[in-house]
Each structure stands twice: as C-alpha cells, then as structure tokens.
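>>> please work out how this folds:
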Amino acid sequence: MKTTGNTILITGGTSGIGRALAEALHDRTNTVIVTGRRQALLDEITAARPRMVGLPLDLDDPASLARLVALVSERFPTLNVLVANAGISRTEDMTAPGWDGTNAEAIVATNILGVLHVTAAFLPLLKQRKNATIMATSSALAFVPRADFPTYCASKAFLHSWLTSLRHQLRTIPIEVLELSPPYVQTELTGAQQASDPRAMALNEYVVQVMDLLDRGDHFRGELLLERDKPRRWAERDGSFDSVFAALNPG
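From the prediction side, this is the model:
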C-alpha cells in the first residue's frame, strides 16, 4: 500500500487507533473519509482537519451502510483503500450465573459481521481501482487469547483466517489485503482506564511504527505486526504457546 495520493475510507475512525491512523494518513496528503456513529465526534475531527470528511455509519443498520456506499460512490469514486477498523471489546465471565452470550453476540455483530458487510459493500468499487487495498484491524490476541475476553479474541482469530482467504482470492484482481494486529495500546477500547494504562503502548508511538511498516512494505503475508508481538504471533509454531498463555492468563 502506498501511503500518499489515496482516497481512503476508515470505519470506526472517530476514536482510538482508527482516528490516529486517519490523521496520520491525512497528513500524508491522502483524501481521508472517517465514519462513525457519533456525529459530534465526526464534527470535531473535521473541524480540526477541514480537508478530512466525516460521514455517519451505523454498521448495525443495513440502510446506513447502503446510504454510505451510494454517497461515497457519487462523491469519491476514486476510493481505493478501505480500512475496516470498527470494533468493540468486552469482558465475559462464562462461569457467572445468568451468563447468556449477549455480549458475545454484540462482539460478533460488530467485529466479524461488520467487517464482512463493509467489505462486501465496497468491494465492487475497489475492483475498479488500481493500487487498491483492504485493511482490517485484527489483534495480537488473535494468536494467544486473554481468557477474560473470549469472544473478542475469537473474533480477531476469525478475521485473521478470513483475511488470509480473502487475500488469496483477490490475488489476481489484484487488491492488496492487509491485517493490522495491534498490541495493547492506550485507547478506550476496554474503557477509560486503558487510555492511561502505563502497561499499554502509547497510541501515537504505535501509529508511527505502523506508518513506518507501510512505508517500508514490511508486512510479511500481509500482516502489520510489531517486532514486540512476533513471539505471541509465532507461539504455537515455536512451542511457547503454553508459557505465553500462562503469562497473559495468570492462575
């Protein structure tokens, strides 16, 4: 993926990694469209960067996605990069009385079905472009899970497998398929405390490293993975899965 001269749409672009990535790409002279559910945040982002475009999108509403596709096709027909970043994370205690899978269903709807639906919706437009890219946000937890976030980790493992197949199927079109696999980063994904957790990687530092990987084309098998996360990525292969899992899940 080239990092300049693109027209880029980023879902979940109003906060966290999505917003930071949108701002970094915007500063590289790309046309960047961010989407999200909260109009106030879209207004805030576009006020700070007037050339950035904010458009509403509720991935739980098929009509909302259809409106977005129609609008983008009309106003931004040169769209060549889709970043499917929207995602949610919640803890789940499956031993608790009354556990019913409600949170799991919400995570699957956003993290899995949301990515599938937005990709399907924009794929016809991307097929018409040269230098097209689809990037989806997975997680380093796709490879060794945190047991207190079971469905979140499983949703990212699903994306890793699905993106591998998508990459293979699109190899002759061609559309580049990239997987962004962040570590624990200072965002509000799991709540306000994560944004200031000293154990988490600073958001700006993470995005700087991602942009460096993109600049250098350093994404083996399409995976944008920091050096610090490679032991977790290859834990199963290297025979260290049990020790890495135990470190993530004490007790």
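>>> please make it C-alpha for all contacts and neighbour counts, starting now.
OK.
>>> could you count how many residues lie near Lys156?
For Lys156, the neighbour count with other Cα atoms under 10 Å is 25.
>>> what's the offset of whatever helix or strand it lives in from the middle of its chain?
Here Lys156 sits within helix 150-169, counting by DSSP states H and E. Chain-centre distance of helix 150-169: 12 Å, with Cα atoms, centre = their mean, to the nearest Å.
>>> can you name the element that comes right after that helix?
Trace forward from helix 150-169 with DSSP H and E and the next one is strand 175-180.
>>> buried stuff in that next one?
Across strand 175-180, burial judged by 16 or more other Cα atoms under 10 Å covers Ile175, Glu176, Val177, Leu178, Glu179, Leu180.
>>> now the other sequence, so there's something to compare against:
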Amino acid sequence: MKTAGNTILITGGGSGIGRELAARFHALGNTVIVAGRRKEALEQTIAGREGMHAITLDMENPQAIAACARQLLADHPSLNVLINNAGILRREDLTRPRDLHDAEKTIVTNLLGPIRLTNALIDHLAHQPDAAVVNVTSGLAFVPLSWAPTYCASKAALHSYTLSLREQLKGKVEVIELAPPGVQTELEPGQSGREGFMTLDEFIEEAMALFSEKPTPAEILVRQVRPLRWAERDDNFDQAIEALNAL
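Just a heads-up that it's a prediction; the model follows:
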C-alpha cells in the first residue's frame, strides 16, 4: 500500500485507533476523510489539520451509507483507500435469555457496516490507482473472549470476509487486514487504563511501521497480537483461550 499521496476514508475516525491512524496518515501527506456518528468528535480530529475532512456516517443505516458514498465520491473523486475501522464492543451474558439488541447492533456495525460501505465504493476503488481496502479486525477474531461473544464472532467473520475480498480483488485493489491486540482506548469503558494492553501510541507506532514495509503485509500484526493470531497454528489454542479468559 502506498503510504503518501492517497485520499483515504477512515470510519470510526472520531476517537481511538481511527483518530490516530487519521493523524499519522495525514502527516505522511495524504488527504484524509474521517467518518463517524459524532460530529463534535470528528471536528476534534480534524481541528487545525489542512487536508483533513469530516463526514457524519451511521454505520447501522444502509441508506445513510449509500448517501455518504455518493457525497464522498462527489466531493473527493480521488478517493482510493478505505479503512473500515468503526466498531463497537458489548459485554453479554449467554447463560440466560436476554434482549438481543446489543448482539444485533454489534453484527450490523462491525460486519454489515464494512460490507455495505465497501460494496458502495468498490466500483470506484477498482478504477483508482493504488487502491486499497483495510479492514480492522481484532486478535479476538482468532482467540475469543467469552464475555464479548458477538464482538469476537463479528471480527472472525470480518477476517473471513477479508480473505475472500482479497482473492476476488487480486490485481485490482489491495486488501489488508489490521488486527489489533488489546489497546488502551475507550472501545469499552475503562479500557484506556487497563494493564497489559498496549498503549495507543505504542500500537500506532508499530502498526505504521508495518504499513510502510514494501510490500505491505497482507495482515498488519503487531508483536503483541501474534500469539493470538497464530495460537491454532502453533498448537497453543487451548492455553491461549484459557489465559485470555483468566484476565
């Protein structure tokens, strides 16, 4: 993936990993558009940065995604990189019947949202030079955390979808998977101070170094996530799931 001279859309750009990716790619000389629900948070991301733009987007609403795609292509016809970063995590108790609102919202946001947005932009991207789609999954796609079952399932599904997308777009659009470990963001309340998680700065530094490699790895895997990614291959899955769920 070319790291400069792109026009990049980053969903979930109002906070956490999305905000930091936006700042780093902008600093490398890219035009960056951040998208998300909260206009105020997006404006904080772009404040003082010429060549960075914001657009509100509800990833749960297919009509809003289609309308956003049309506006994006009208305003930024050079768009050539999509980073599907927006996502939510909810704790769930599977031991009793419950309202499935959180589970359904998670699937729609984390899986259907990226599928719908990629679908809305793919014809355009396929005709752009140096085009790329980056899907942000998680180390939990490979070793699940029991109290976040739908989140883990949604990221596992997005990983699988990314593999198929890469195969179908071979030679047209580069498809990259970014799989973070636990990072100190507010994905879940209190997570930004959780011991044992990577600091956001540490994660971004290592991830951006991997993005700059030539060729760019098909999977951006910082060191801390590799034990999860390769647990099954290394015949360490049972130990990994036990250790993860003991935290």
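>>> can you pull the TM-score for these?
Here the superposed chains carry a TM-score of 0.96, computed using TM-score structural alignment, normalised by the length of structure 2; 247 aligned residues with a Cα RMSD of 1.4 Å.
>>> the helix holding Lys156 of structure 1 vs structure 2, average offset?
Compared with structure 2 after fitting, helix 150-169 of structure 1 has a mean deviation of 0.5 Å; criterion: mean Cα distance after the TM-score superposition for structure 1.
>>> which part of structure 2 matches that helix?
The aligned range for helix 150-169 of structure 1 in structure 2 is 149-168, by TM-score structural alignment.
>>> hmm, who's touching that stretch?
Here stretch 149-168 of structure 2 makes contact (Cα atoms under 8 Å, 6 or more residues apart in numbering) with 88-92, 103, 106-107, 110-111, 135, 137-138, 140-142, 144-145, 173-177.
>>> hang on, the earlier thing: and the angle from the helix holding Lys156 of structure 1 to strand 175-180?
When axes from the mean of the first three to the mean of the last three Cα atoms, to 10 degrees is applied, the directions of helix 150-169 of structure 1 and strand 175-180 differ by 160 degrees.
>>> show me what counts as buried in helix 150-169 of structure 1.
So for helix 150-169 of structure 1, counting by 16+ other Cα under 10 Å, buried means 150-160, 163-164, 166-167.
>>> same question for stretch 66-75 of structure 1.
Buried residues in stretch 66-75 of structure 1, counted by 16+ other Cα under 10 Å: Leu68, Val69, Val72.
>>> filter those residues down to just the ones in helices.
In helices, judged by DSSP state H, the following of the buried residues of stretch 66-75 of structure 1 are found: Leu68, Val69, Val72.
>>> turn the residues you listed into a markdown table, including distance to Phe122 of structure 1.
Formatted as a markdown table, those follow (distance: Cα to Cα, whole Å):
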| residue | distance to Phe122 of structure 1 |
| --- | --- |
| Leu68 | 10 |
| Val69 | 7 |
| Val72 | 9 |
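>>> can you tell me which of those residues is nearest Lys2 of structure 1?
Val72 (20.9 Å; Cα to Cα).
>>> who's in contact with the closest one?
By Cα under 8 Å, 6+ apart, the contact list for Val72 of structure 1 reads Leu79.
>>> hmm, who's touching stretch 203-223 of structure 1?
Residues outside stretch 203-223 of structure 1 that contact it (Cα under 8 Å, 6+ apart) are 1-3, 16-17, 20-21, 24, 176-181, 185-187, 224-226.
>>> cool, thanks, talk later.
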